[in-house]
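>>> heads up, no residue letters with this:
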């Protein structure tokens, strides 16, 4: 694009504001070089960059970009063997630190999807060793520290000692020979300690004269007695200078060795600074990310000119590219026509540069290869061109370049010449540009162009509203309504006599008067439609608010219901826990009785069943979907089944009828209804492990129990039932697999073994049995 358009549309002012948002010269340099692109993919990438940075600012409010400097010139000097100054080394260290902080800041953000930023900071190299090397030699004020080397520490100690000796010597003279001195102080001239001696005592003092006062009354003399001490001091300072230069050269070499990483870091940090400068600028203008297209479609709701103060700017809705691609705006001067023209052009340039635009969310912008504008009085005094000639020169240049990928902005097209000829030229120029497929916005005073939009496809009239009552423009853009001159109404409001106004109306042609009346009717209809829209919008807001209120109340109702369910369940659970504890006490007592007396096993199982059935079912917090009962297959002898009412697993002994089976549960045989059975599995005869038989039944129990992954309480419950089953099966010993883990489950198994009546002994598994992850129990 021609650089002239950036000045005409004030894009350069946008760039100036953008550069002020950068935190470093790196970001400012990129901001000042930002130009619009005509490549759709590049523009979308730029918009995504800005949007990610804006999301981070929205979430965090700030970005830690302090301490970053443009160290590229420093790196260049270091790589060619130059010695860097302490302040330059500090800039390198500060930039390394700033990169680490920024990398950590972005990586710790978990509230947003940031693929671009994460990819950038991933390539930042920490360079901790180089940073430590610099910080261990140079303090925050840019001074090489004593600890930078042992040699420097020794030299500086020697300097301080010599300085102390010289000052002590001279301060003694200030007391003993004060009458010879202009002032009883020790001062420095030419880096040597001297005394201010009166002129008349020059011979009496002796020594080397280094300077004198402007009046000549005072001589600054280095007494002969301290000359040698001053010489030693100067020699030490020279050594100090050489050692500092050696240290700085060493640091410069280290910086040169990491030049590629440092250059990469500073390039990334410059890109980050630029991205966040765009985000801060977007925040300052209340911008939104536009959806970019290459179909010529522009949609902006409540668009505002970014260079006009928020308190003064009037938002407008602008659409182009779908029903129409050209707008002809008519209306009075100072009504906002030119501002609207510049708004569309400037927002197009901003969007193609990757900047967000000052409009509401959901805006859409298109890609133009070129933006052309003929705006304002560009009369050239040097070329002795009139206003009309200047405009036409510009328009001729535009017509030679315009195509279907162009945005053309004409301000007061055809002005500056005979009105009839100017109107004819304006319509001809517009026809030519529209026929080439360009997107056009033009402003004009000519009444002939008011009908232009009615006779051309893809062209629509518009105007800026004018309040006749206040004699002030409202700056609102009215799409589809041509502008009125309002001359008669304004004259009447200003006091022009009615008879003069009526006479003037008589001079107007009937056609012009009809057009003005039509425009007035359109304006009134537009205002009515706007009022209806605002009323409908208000009703919509009220309905949406009512909907939100109902949702909140329903949510509160659900929450209250859940709380009541919870309280009821907690109360029931307490009662159940109490009853279960009592039941467990009963069971324990029954087991003791079994040891002392002959209690039948089926009687114990039946008692336990009654205890389990005593537990009530708790209401669920959420209604569970009703599951369809699994269809029962044709059961056969030996099938493993679950007796639902007893919550026990057993095997089919025989089929009594279609509705009843005989089932073996432990040592018990019982008749069970078919609808109380749930099929578990049908096993083939086991070959790997022998079947434990009890009294001729096929009750199968494995010789080991795997408790890995179980909760502690659940594991002990399973273990208790398993020991009973294994005892019934007649196993002499079983293996309990609990794993190593924290050891809690192993200790629980050992404690259980000590107190269980059926367990004779317990030991850890051997090397071929699983080691400490298995406990072997010997059964009685």
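Done, it's in. All values reported here derive from a predicted model rather than from experimental measurement.

>>> contacts and neighbour counts: CA atoms only from here.
Fine.

>>> now the helices: where do they sit in the stretch 351-500 of the chain?
Applying DSSP state H, counting those that start in this stretch to the stretch 351-500 of the chain gives helices spanning 387-399, 419-435, 452-455, 487-493, 498-507.

>>> Quick one: closest of those helices to residue 176.
Taking Cα to Cα, helix 387-399 is the member of the helices of the stretch 351-500 of the chain nearest to residue 176, at 89.6 Å.

>>> let's bring in a second one:
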């Protein structure tokens, strides 16, 4: 894309706004080079990266990007053998640390959040890992860019000697400041430093009393900063130690610079990747702040912008327009008066296209779609050039001639006020000819004009559509709404009439316009009236549709409530009936009991089978709960004694103990034995192979395993052995919960048992017993 076009369509301003969302200087530097690309796959990738950034910001709110510096100059200087300063090394370590934190953040987002971020994961993988260098620099340099004492043993020794020597000098000089004559001879009772040497402020008339070297003088000349003879040698020693300190620091920085030199290329890559991530996040933050969305892209020249607005206009002031063309219609000609919003519409289309091709979200609703063009050309605004002695028309034509030399079928062309600045008839003819030239190649074209001759352009050429910007006669102002399919008409007569121009003047003016012009204006007025009525009808239909949908949802809710209420009523009725029959059964049992007693006592001839029949009849009166018929899956093989099965009707597992008939089995479920029909049994494969002897013993055992194990009074080792064996027996008996009684005592047995339970693979959880279960003297174990 040409820089002149980027400036004409104000892409450079958008780029400057996005740069403000960058958090690093490297990101801002890279943002200055951001330009639209024309490769379709590259555009898709850029938009997907921005969409991932939007998703991350949505779920996490922010991304840790602090501490990043553009350390490429540091790496380059180290690469050619330069020695980096402590501050430059600190920036290098901080940037490496920032990359490490960012890498961990991206990994946590991928692990914890339900979003796909393949591009961020790829960039995370491309970040070089330089943790060793980071730690080496941090071990020698603190956060303030100062080489620490621990950077080397020599430096620690030098600084320790330096502190001791400075303490001695200060102590000696403070003896002067505390002396009897200090108030008389000294300007101030302090020890200060001049030329890196400790001195005291002496009044000029007492200079000879102290001797030594004068290092400075106050502006009035009344105070001399003197280094007394008594500390000259000590100050010389301090100076010597400081020189050694400087040499040692230089040596340390040299060693660290060599280590930076070894990974200089990785540092270049590190800054590049961090800057790319910074730019992606800046695009995402811009999209969030300006209510932009990710558009779909195509390679067929099709553009559909849903409620698009110019991104440089305030959101609450910009008028959103839906613009669609590029399939059957490849050229749109917008006519109408000036200041109606035609130019803003052109810039909106061009700018949204450039933004999408640069990976930026666009200021339009979801579902918008833009095409990827090889080139975008624009001729907009007043191109008058005083330096080249060119008129507005000439400047426009120079630009248009250049465009006509370069464009092709995969170009987007934008012309503002095509053919203006010259004789109206010649300008209109040129505009029609230029439009024919570019339209015939298949390029996508948007043009504005105020020539009436172009209002009929779209009616006799396939693939061309007229459009206009709406003007409100009542308020005498444009609404900035784009009307595709309706050419613009002049509102001069209506405006003049509203402003008070005499009617006879307006009638006379109409005579000069000609019959054809009047017919065209009438046709346009009719079209606008029909459009307004169609929009009103559409709004009414939409409102009716919403009401219908609301009524449908309300009826569905009422129906669901009715079904729920009906179900509750039926359940309540069943409960009441069941209670009545249960009461009757209790009463009948009492009667039968009395009859039995009577028969035994007095020999009444009441037969037992008659009593059983009576009880069955009573049980038949009780209402039965509707249960879904349980059908077991077809067994993979015939069932045998000892098989593990799932009892479908209860959802529990059990073991086949005995076959009592062709279709009935005795099944042991935990501590219960039940006679069940084979239709509700489903064979399950055992989780692991069991020892045949053990299996046989399990098949043959009755439920001799208790639900609790009492360890009180047991020795520690014996108790753990019994616990292990008891858990095995409980698992083989399909127990889901057991209790282990260990007592309170010293707590050693309790702790040992719970430590063993914590490591047992088949223990799901354990807890202390409740108040009625034995409290802390019992551990209740849940098995899996």
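In hand now; what should we look at? Everything quoted here is computed from the prediction, not taken from an experiment.

>>> Got a TM-score for the pair?
Remark: TM-score between the superposed chains equals 0.75 [TM-score structural alignment, normalised by the length of structure 1]; 655 aligned residues with a Cα RMSD of 4.4 Å.

>>> Quick one, which of the helices of the stretch 351-500 of structure 1 gets closest to residue 220 of structure 1.
Closest to residue 220 of structure 1 of the helices of the stretch 351-500 of structure 1, according to Cα to Cα: helix 387-399, at 75.2 Å.

>>> Now the closest one on structure 2. Mean distance?
Following superposition, helix 387-399 of structure 1 is found to deviate from structure 2 by 1.3 Å on average (mean Cα distance after the TM-score superposition for structure 1).

>>> That helix corresponds to what range in structure 2?
With TM-score structural alignment applied, helix 387-399 of structure 1 matches the range 392-404 in structure 2.

>>> Now do the buried residues in the matching stretch.
By 16 or more other Cα atoms under 10 Å, the buried positions in stretch 392-404 of structure 2 come out as 392, 393, 394, 395, 396, 397, 400, 403.

>>> Onto which residues of structure 1 does whichever strand or helix holds residue 350 of structure 2 map?
Element membership for residue 350 of structure 2 (DSSP states H and E) is helix 342-357. Mapping helix 342-357 of structure 2 onto structure 1 (TM-score structural alignment) gives residues 337-352.

>>> Mind listing residues that contact that stretch?
The contact list for stretch 337-352 of structure 1, computed with Cα atoms under 8 Å, 6 or more residues apart in numbering, reads 9-11, 36-38, 43, 47, 290, 304-305, 329-331, 356-358, 365-368, 371, 375, 407, 409, 411, 441-443, 463-464.

>>> These in strands, which ones?
Among the contacts of stretch 337-352 of structure 1, DSSP state E puts 329, 330, 365, 366, 371, 407, 409, 441, 442, 443, 463, 464 in strands.

>>> would a markdown table of the residues you listed with neighbour count and distance to residue 761 of structure 1 be doable?
A markdown table is the format used below for these (neighbours: other Cα atoms under 10 Å; distance: Cα to Cα, whole Å):
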| residue | neighbour count | distance to residue 761 of structure 1 |
| --- | --- | --- |
| 329 | 32 | 102 |
| 330 | 27 | 105 |
| 365 | 26 | 83 |
| 366 | 22 | 85 |
| 371 | 22 | 94 |
| 407 | 26 | 94 |
| 409 | 24 | 99 |
| 441 | 26 | 98 |
| 442 | 25 | 102 |
| 443 | 25 | 104 |
| 463 | 28 | 101 |
| 464 | 25 | 100 |
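
>>> Closest to residue 575 of structure 1 out of those?
residue 365 (68.2 Å).

>>> Quick check: the aligned residue for the closest one in structure 2?
In structure 2, residue 365 of structure 1 lands on residue 370 (TM-score structural alignment).

>>> gap between that match and residue 323 of structure 2?
11 Å (Cα to Cα, to the nearest Å).

>>> Residue 406 of structure 2 too?
26 Å.

>>> Looking at the two, which one has more neighbours?
Using other Cα atoms under 10 Å as the criterion, residue 406 of structure 2 and residue 323 rank with residue 323 on top: 18 against 10.

>>> Tell me if I am right that residue 214 of structure 1 is in a helix.
No. Assigned with DSSP: H, G, I helix; E, B strand; the rest coil, residue 214 of structure 1 falls outside any helix and is coil.

>>> Counterpart of it over in structure 2?
Under the alignment (TM-score structural alignment), residue 214 of structure 1 pairs with residue 219 in structure 2.

>>> What residues does residue 258 of structure 2 make contact with?
Residue 258 of structure 2 makes contact with 78, 81, according to Cα under 8 Å, 6+ apart.

>>> To which residue of structure 1 is it aligned?
Mapped onto structure 1 by TM-score structural alignment, residue 258 of structure 2 lines up with residue 253.

>>> which SS class is its match?
Applying three-state DSSP: residue 253 of structure 1 is helix.

>>> any idea how far it is from residue 80 of structure 1?
Counting by Cα to Cα - residue 253 of structure 1 and residue 80 of structure 1 are separated by 10 Å.

>>> likewise residue 773 of structure 1?
From residue 773 of structure 1 to residue 80 of structure 1 the distance is 66 Å (Cα to Cα).

>>> again, but for residue 493 of structure 1
79 Å.

>>> more crowded one of these two?
Ranked by neighbour count (other Cα under 10 Å), residue 493 of structure 1 and residue 80 place residue 493 first, with 13 against 10.

>>> Tell me the counterpart of that one in structure 2.
Matched across to structure 2, residue 493 of structure 1 falls on residue 498, judged by TM-score structural alignment.

>>> quick one: what helix or strand has the residue of structure 1 sitting at the aligned position of residue 527 of structure 2 in it?
Alignment note (TM-score structural alignment): residue 527 of structure 2 maps to residue 522 of structure 1. Using DSSP H and E, residue 522 of structure 1 falls within helix 510-596.

>>> what's the following helix or strand after that helix?
Sequence-wise, the next helix or strand downstream of helix 510-596 of structure 1 (DSSP H and E) is helix 601-613.
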